[in-house]
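Enquirer: Sequence and predicted structure are below.
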Amino acid sequence: MTTTAEAIALVTAARTPGDLFDGPSPHRVYRALARLLHPDLAPGAEAAEAFTRLAELWAARGGAPETVITTGRGSYRLGGVLRHGATAVLYRSGPDTLLKIPRSHTDNDLMRREADALETIGRDGDPLLLPYVPRLVESFRHRSGGVERQANVISRVPDGFVGLDEIARRRPVLDARDVAWIWRRLLVAVGAAHRAGVVHGAVFGHHVLVHPVDHGLVLVDWSQSVPTGTPVTALVARHRDDYPPEVMARRPATPALDIQLATRCVAALMGDRAPVPIRRFVRGSLLAPPDDAWRLLAELDDLLDDLYGPRTYRPLRL
């Protein structure tokens, strides 16, 4: 096995960890495959998919050597891979922290954007609203395999949180009363960022995590974020068609962008079964999204009071 093409074929054909690592030198096999498939050395979608699959099989084998990264502020023991994102890998690094490392050093700027945004919100945001966004623990440069990457250590969302994409998969249509608390909390999350001068820029379902029972919400992945008034230049490729025209035209980003994308998220959860007044409210928020999440939240509360009366707790059953 001497070429990337051979490595891709070998990993693609593997169905279990044993198909790759049952020989006498599993660590040597893993390192050889990783070198041939690494995104920095083997560009292309096939190699990237094979590299991700290799990491999954190696983690499933349970034999990966323990890695400890030590910085001036602390040591982080890399556990298993929590998630392979399009541009970064999330590792468990402690009981309540995650280590986020870009898959390619060409995406170091995305990690810096996230670090800048979370640091700004943590410093300038309302302390009571900080649980709506991850906490930046540390950001540092990490060299491995001759390549330097920007790494972020962030607070880990507690167990039990589920992405809106996963909720939509389990329950294609939700009652508007179940969506109401998600909508309210999502407006609070973006509103807290806007008060600190940050636009998230990618409020999509897989970035919105909620707790169905406790009704918590955390808006994650701030790597596409920008300071208010700055054009959004890093887009989520699979949502390219969901961005409003002003983003594609590189116009300065305003809070209206996050509000419009957030409205799309909650509208998708309700489908066409929402009461007519709510559908009208959604339509207005999409056609002319305001620049003030708090004003929209007040208007939403008035609408919900008129429709449903005093608020009552509804667990979201998945």
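Expert: Structure's in. What do you need?
Enquirer: okay, CA-based contacts and neighbour counts for the rest of this
Expert: Will do.
Enquirer: what residues are up against residue 275?
Expert: Neighbour list for residue 275: residue 176 [criterion: Cα atoms under 8 Å, 6 or more residues apart in numbering].
Enquirer: Swap in 7 Å and give it another go.
Expert: Contact partners of residue 275, counting by Cα atoms under 7 Å, 6 or more residues apart in numbering, are absent.
Enquirer: Look up how far residue 153 lies from it.
Expert: 43 Å (Cα to Cα, to the nearest Å).
Enquirer: same question, residue 200
Expert: Residue 200 sits at a distance of 19 Å from residue 153 (criterion: Cα to Cα).
Enquirer: These two: who's more crowded?
Expert: In this view residue 200 and residue 153 are compared by other Cα atoms under 10 Å, and residue 200 has more residues nearby, 27 against 23.
Enquirer: Leaving out chain neighbours, which residue sits closest to the more buried one?
Expert: Counting by Cα to Cα, 6 or more residues apart in numbering, the nearest residue to residue 200 once its immediate chain neighbours are dropped is residue 225, at 4.3 Å.
Enquirer: second one coming, line it up with the first:
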Amino acid sequence: MRLDELRRLNKLLTEASDPSDVFMALRDRSLQGDAQRLALAGEHRRLESLANPERFMGNPPAQDLAREIVARLGELYRTAIAALDAGTAEGVVPAEVVLPAEVTPPEDPPPQWRASEPVRVGEPAGFESAGFELVAGANRYRLEAQVGIGDLATIFRGRCTAGARVGAEVAAKLAIDRADNSFILAEIQALRLLQQGDGRQRGQLPELLDLFHGGEGQAGVVLGWIDGFDGEALRGRFPEGVPPEHVIWIGRRLLSVVGHAHKLGVLHANIEPAHIIVRPRDHHVSLIDWCYCVIEPARTHQGFRVYNPDFSAPEVAEKKAPLPAADLYSVGRCMLYLCGGDMASGAMPGAVDDRLQRFIRYLTRQSPLQRAQDAWEMFSELERVRAAVYGAHRFIELVVP
């Protein structure tokens, strides 16, 4: 944070007459209960981090101002929590959210929620009909099809039929059991944090539209639908591996959204091909499913919550403290997978240039201390590799068989 930004934050706090003047979570009509508390805690942590006095070492006046801001933020946060406990928080208007009790996941659902190719309106692709409506405040959604079920949630596809986004395609994600609510709420918190700042990488993230609860109290979230192939489906179309030149731009875009998240203190902690959505026509890449994220581990002492033998870093299995290097390992393993590499030995096809192979091996070193640490540095390094191997930048269409 620059000094002028610190002063603007101080002005906001000085002029605030109520916590809702500072914390947007208290004014968000779509938030209620635990989701509102999580969003409020996330806002507080973010602002407190921005005003950390250690950011202004060597400038005693700025450090003093930062300490005053952190203290004032703490007071407002405690006041907000007390008001929520008492049900008197100013500006808090819970959304009216209704989900029919009869909406339950059908038996024997597909093993994953992404089709082998993009699902579009009018192309149900054999999925079971959902056929129910979801009301969230002024917004209404028609969920037309169940598109799969994962470890934690059932996913439905539909569209907005009333409200600000009429006609837009959406995905509704509903926890299978109330015991899994914390994972849905963690994703909500992460997505709210990741929409902060001015990075264009926000467009590479699921768009959070509304929150809701199921008939048995399960947490649910409505997200904008993301068109494209997931990494598993894309790799399946190329028996010998995705052409390396295309793996490079997929890797760079993935590193950019990971770098954006790390800058805001969020580790995805479960990057795998199924969570990467690639849109070939314009080389757009999205990173989805933030349910297992880790937020500011040094502060929150959160640990890893899931281990994937093919894509998780060794330190995840060893239950070590989360570091950004773990996400970079997973990015490297995804690139190895897309290239058609051997997931056991790490060997890659001869079509993969040695320089790209060395880059992937650097991301996937076993020791986190010897591995790449900074996603943005690797983003720039991968561009240098691309230029060295393929020359001047040019757009080459990815033709999917």
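Expert: Sure, I can see it. Not measured: the values here are computed from a predicted model.
Enquirer: Quick one: the strands in the stretch 1-150 of the first structure, in order.
Expert: Along the stretch 1-150 of the first structure, the stretches classed as strands by DSSP state E, counting those that start in this stretch are 67-70, 75-78, 81-84, 88-94, 97-102, 136-144, 147-155.
Enquirer: Just name the most buried of the ones you listed.
Expert: Among the strands of the stretch 1-150 of the first structure, the stretch with the highest mean neighbour count (mean count of other Cα atoms under 10 Å) is strand 97-102, at a mean of 23.
Enquirer: what's the counterpart of residue 191 of the first structure in the second structure?
Expert: With TM-score structural alignment as the criterion, residue 191 of the first structure lines up with residue 259 in the second structure.
Enquirer: go on, residue 138 of the first structure?
Expert: By TM-score structural alignment, residue 138 of the first structure lines up with residue 210.
Enquirer: count of neighbours near the nearest residue to residue 26 of the first structure once chain neighbours are set aside?
Expert: Counting by Cα to Cα, 6+ apart, the nearest residue to residue 26 of the first structure once its immediate chain neighbours are dropped is residue 20, at 7.7 Å. Counted with other Cα under 10 Å, the neighbours of residue 20 of the first structure add up to 20.
Enquirer: one step back: which helix or strand contains the match of residue 191 of the first structure?
Expert: When elements are assigned from DSSP states H and E, residue 259 of the second structure belongs to helix 244-263.
Enquirer: ok, now residue 389 of the second structure?
Expert: Applying DSSP H and E, one finds residue 389 of the second structure within helix 375-390.
Enquirer: Which neighbouring elements make contact with that helix?
Expert: helix 244-263 (3 or more Cα pairs under 7 Å, 6 or more residues apart in numbering; DSSP states H and E).
Enquirer: For the helix it packs on, give me the average deviation versus the first structure.
Expert: Between helix 244-263 of the second structure and its aligned stretch in the first structure, the superposed structures give an average distance of 0.9 Å (mean Cα distance after the TM-score superposition for the first structure).
Enquirer: Centre of the chain to that helix, how far?
Expert: In terms of Cα atoms, centre = their mean, to the nearest Å, the centre of helix 244-263 of the second structure is found 14 Å from the chain centre.
Enquirer: Show me what that helix is in contact with.
Expert: The set of residues external to helix 244-263 of the second structure that reach it, using Cα under 7 Å, 6+ apart, is 194, 201, 204, 267, 285, 324, 335, 338-339, 352, 375-376, 379, 382, 386, 398.
Enquirer: Make a PyMOL selection of the buried ones in those.
Expert: Under the burial definition 16 or more other Cα atoms under 10 Å, those of these that qualify are selected in PyMOL by:
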select buried, resi 194+201+204+267+285+324+335+338+339+352+375+376+379+382+386
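Enquirer: For the contacts of helix 244-263 of the second structure, work out which two are farthest apart.
Expert: Taking Cα to Cα as the measure, these reach their widest spread between 194 and 352, a distance of 33.3 Å.
Enquirer: sorry, back to before: against the first structure, where does the helix holding residue 389 of the second structure fall?
Expert: Residue correspondence for helix 375-390 of the second structure in the first structure, counting by TM-score structural alignment: residues 293-308.
Enquirer: Against the second structure, what's the mean shift for that stretch, could you check?
Expert: Mean deviation for stretch 293-308 of the first structure: 1.2 Å (mean Cα distance after the TM-score superposition for the first structure).
Enquirer: mind listing the helices for the second structure?
Expert: Defined through DSSP state H, the helices belonging to the second structure, from first to last, are 3-15, 33-50, 60-86, 181-194, 231-236, 244-263, 297-300, 314-317, 324-338, 354-363, 375-390.
Enquirer: To residue 215 of the second structure, which of these lies closest?
Expert: With Cα to Cα, the closest approach to residue 215 of the second structure among those belongs to helix 181-194: 13.3 Å.
Enquirer: so the closest one matches what in the first structure?
Expert: Counting by TM-score structural alignment, helix 181-194 of the second structure corresponds to 108-121 in the first structure.
Enquirer: got the buried residues for that stretch?
Expert: Neighbour-count burial for stretch 108-121 of the first structure, with 16+ other Cα under 10 Å as criterion, is recorded at 108-121.
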